[in-house]
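Asks: Mind looking at a prediction? Sequence and model below.
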Amino acid sequence: MNPKVTIIRSQNKSLGEGIHEFWEYRELMYMLMLRRITVRYKQTVIGVAWVLIQPLVAMTIFSIIFGNLVKIPSDGVPYPIFVYSALVLWGLFSEGVSRSGSSLLMEAQLITKVYFPRLIIPLAAVGSSWIDFVVSLFLLLPLTFIYGMRPTWGLLLIPPVMLMTMVLATGVGTILASLNARYRDFQYIIPFLIQIWLYASPVVYSVQIVPKHFLFWYYLNPMAGCLDVFRFAVTGQTTFNWLGFGWSSVCAIAIFTIGAWIFRTVESGFADYI
């Protein structure tokens, strides 16, 4: 039996060849995801509780400032639930972008020594963030019961919104990872970008306060539609715009496509830059 030989050469592969190659290395992506999850919680004092403490603290601060002092409208939902439901989904997005944006630098030794589709690295980084989202979601649902809310059919919307958020995080993360590999300044820009994006998204306020004539442009921010629908999914009381979510989804897919194209264009030089 002839041994399998992998020839590394610079070439533009077709979409079918790229998908086939990616499928061949799928187990590597699973292992990278598992390793990231294990390392994150290994040798920690309170482990997964960190996932709950961060959004709870943010919820408390936002509720005091924006809910009690500023009194921002919350669509008839208690403000703590209003803001915490958004923070749960936002945590999935921000963690995915942060991890994928710095993923190439963290896997520098692997990139310079072993051949595999480099896109696996940011995908594994985003994939490892879903565990935090699930843990936070298990706290959010009991909180809705405490405030007198009951499950509705809207819970069925959680998986597609989660998927679209991860698609967006992957698209943004691959762009930042590509830039971060060449220009190290971007590792400092990533936290700043996430913070600015937080206040540009309906986390502490409702989309309902945005002027109607501005909504088309506002939904160019893909997180606007995702947060809007997710808040309805877990509370069953807020309103959301189907067209807005559809437009945000189109923008998220476009960002993912652009990010994947940029990444594949410059990945041949990653080993040299890193």
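Replies: Cool, the structure landed.
Asks: When you work out contacts or count neighbours from here on, use the C-alpha atoms and nothing else.
Replies: Noted.
Asks: Next, please give the residue ranges for the helices of this structure.
Replies: In the chain, the helices defined using DSSP state H lie at 15-24, 26-41, 49-62, 79-101, 103-106, 108-113, 120-127, 130-146, 158-182, 186-199, 215-218, 222-235, 242-266, 270-273.
Asks: Surely Ile190 is in contact with Arg99?
Replies: No. Counting by C-alpha atoms under 8 Å, Ile190 stays clear of Arg99, with 9.9 Å between them.
Asks: nearest to Val70, of the helices of the chain?
Replies: helix 49-62 (10.0 Å; C-alpha to C-alpha).
Asks: distance of the spatially most central residue of the chain from Ile258?
Replies: Geometric centre of the chain, nearest residue: Phe93, 2.4 Å, by C-alpha atoms, centre = their mean. Distance, Phe93 to Ile258, by C-alpha to C-alpha, to the nearest Å: 18 Å.
Asks: ok now stretch 210-220, how far from the chain's centre?
Replies: 22 Å (C-alpha atoms, centre = their mean, to the nearest Å).
Asks: Find the nearest non-adjacent residue to Pro202, please.
Replies: Ala224 (6.0 Å; C-alpha to C-alpha, 6 or more residues apart in numbering).
Asks: cool, Val167 as well?
Replies: Closest residue to Val167 apart from its sequence neighbours, by C-alpha to C-alpha, 6+ apart: Phe256 at 6.3 Å.
Asks: Presented hereafter is structure B, for comparison with structure A:
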Amino acid sequence: MRTRPTSAGGGGGGNARPVAVGAAWSRVRGLWEARRVFRLLVVRDLKVRYAGSALGWLWSVLDPLLMAAVYWFVFTVVLDQSLGLSPYIVFLLAALLPWTWFNGAVTDTARALRVDEKLVRSTNVHREVWVLRLVASKGIEYLCSLPVLALFAVLYQAELHWQVVLLPLAFVLQCTLLAGIGLLLAPLVVLVRDLERVVRIVLRLWFYVTPVIYGSVDIPEAYQAVFALNPLTGIFSLYRGTFFPGEVDWALVGISAVESLAVLLIGWAVFARLERTVLKEI
């Protein structure tokens, strides 16, 4: 007795997963091969950003410092509110500095393909590099601003705890989240120009629903489940754990890790799907 041959549809479905995995691995390998170009673009971004400025790199320190001074004055001097933990300026900076990185990276990566559209179209560099290099350059600016936090920690005699070893974990999680958001938004902004303005509005709202000027203990119990869905809540708890170990909540960190990875996978899939369409538009 002859067996019925497998239908073409069934065979195609079985091969779909290996093809998808192969395509994904090809992109990862391509990014690794482009690491030299990636490094050059990051250095170029950092040089161009402060070119012609009298203070240069100092702005990466002064900007968050002035912002922190405003919030410190408003909440501790004018309003006399007991938000967060003491010393409040250290508590504030521990989350405000990574927020500055997050805000700047999302804003820049969202318009990465549109701003450099000629280079994106004419060069043979993997297009993801144009997005990811902005996450890296903004991350370097964040690292350069850490002496500000260290200075105030010394001035206010904030105690350093062993949770400082968790800073690399927080850094990696934030990089993962930002890479996913950037890869998701960059092609969409090219196709829908108004989305860039929407991103700015969302970031303003996102700031106030993220524990930056307040702590997780200041969140009303009725809203804690909602705030837990914010991936930055768990990530920022790791940053603050350096000086305030009670802020670290591993349940929130776990949620942040899962969400960051999910956003990266979704962002990468959307970018790969829309890449050809974007190249026709720019």
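Replies: That came through fine. Please read these numbers as outputs of a predicted model, since none were measured by experiment.
Asks: ok so, going back, show me what the residue nearest to Val167 of the first structure lines up with in the second structure.
Replies: Aligning on TM-score structural alignment places Phe256 of the first structure opposite Leu264 in the second structure.
Asks: Tell me, how many residues neighbour its match?
Replies: As a burial measure, Leu264 of the second structure scores 21 neighbours (other C-alpha atoms under 10 Å).
Asks: which position in the first structure aligns with Pro231 of the second structure?
Replies: Pro231 of the second structure maps onto Pro222 in the first structure, by TM-score structural alignment.
Asks: my guess is its match contacts Gly246, does it?
Replies: No. Counting by C-alpha under 8 Å, Pro222 of the first structure stays clear of Gly246, with 9.3 Å between them.
Asks: Of those two, which one has the most company?
Replies: Counted by other C-alpha under 10 Å, Pro222 of the first structure and Gly246 do not tie: Pro222 has more neighbours, with 24 against 15.
Asks: how close does the match of Pro231 of the second structure get to Asp228 of the first structure?
Replies: Between Pro222 of the first structure and Asp228 of the first structure the distance is 10 Å, computed by C-alpha to C-alpha.
Asks: Then Val114 of the first structure?
Replies: Computed with C-alpha to C-alpha, the distance linking Val114 of the first structure and Asp228 of the first structure is 42 Å.
Asks: between those two, who's got more neighbours?
Replies: Higher neighbour count among Val114 of the first structure and Asp228: Asp228, with 26 against 8, using other C-alpha under 10 Å.
Asks: just checking, the more buried one touches Val207?
Replies: Yes. The criterion here is C-alpha under 8 Å, and Asp228 of the first structure meets it with Val207 at 7.1 Å.
Asks: For the residue nearest to Val167 of the first structure, which residues are in contact?
Replies: Going by C-alpha atoms under 8 Å, 6 or more residues apart in numbering, Phe256 of the first structure touches Val167, Leu168, Thr170, Gly171, Val172.
Asks: what's the counterpart of the third one in the second structure?
Replies: For Thr170 of the first structure, the aligned position in the second structure is occupied by Ala179, per TM-score structural alignment.
Asks: in the second structure, which of the contacts of Phe256 of the first structure remain in contact?
Replies: Of the contacts of Phe256 of the first structure, the ones still in contact in the second structure (both residues aligned by TM-score structural alignment, their matches' C-alpha atoms under 8 Å) are Val167, Leu168, Thr170, Gly171, Val172.
Asks: hmm, which two among those residues are most spread apart?
Replies: With C-alpha to C-alpha as the measure, no two of these lie farther apart than Val167 and Val172, at 8.8 Å.
Asks: Now do the shared contacts for Pro222 and Asp228 of the first structure.
Replies: Phe245.
Asks: what about the closest residue to Leu185 of the second structure other than its chain neighbours, how many residues close to it?
Replies: Using C-alpha to C-alpha, 6+ apart and skipping residues adjacent in sequence, the residue nearest Leu185 of the second structure is Ala110, 5.0 Å away. Using other C-alpha under 10 Å, Ala110 of the second structure is surrounded by 26 other residues.
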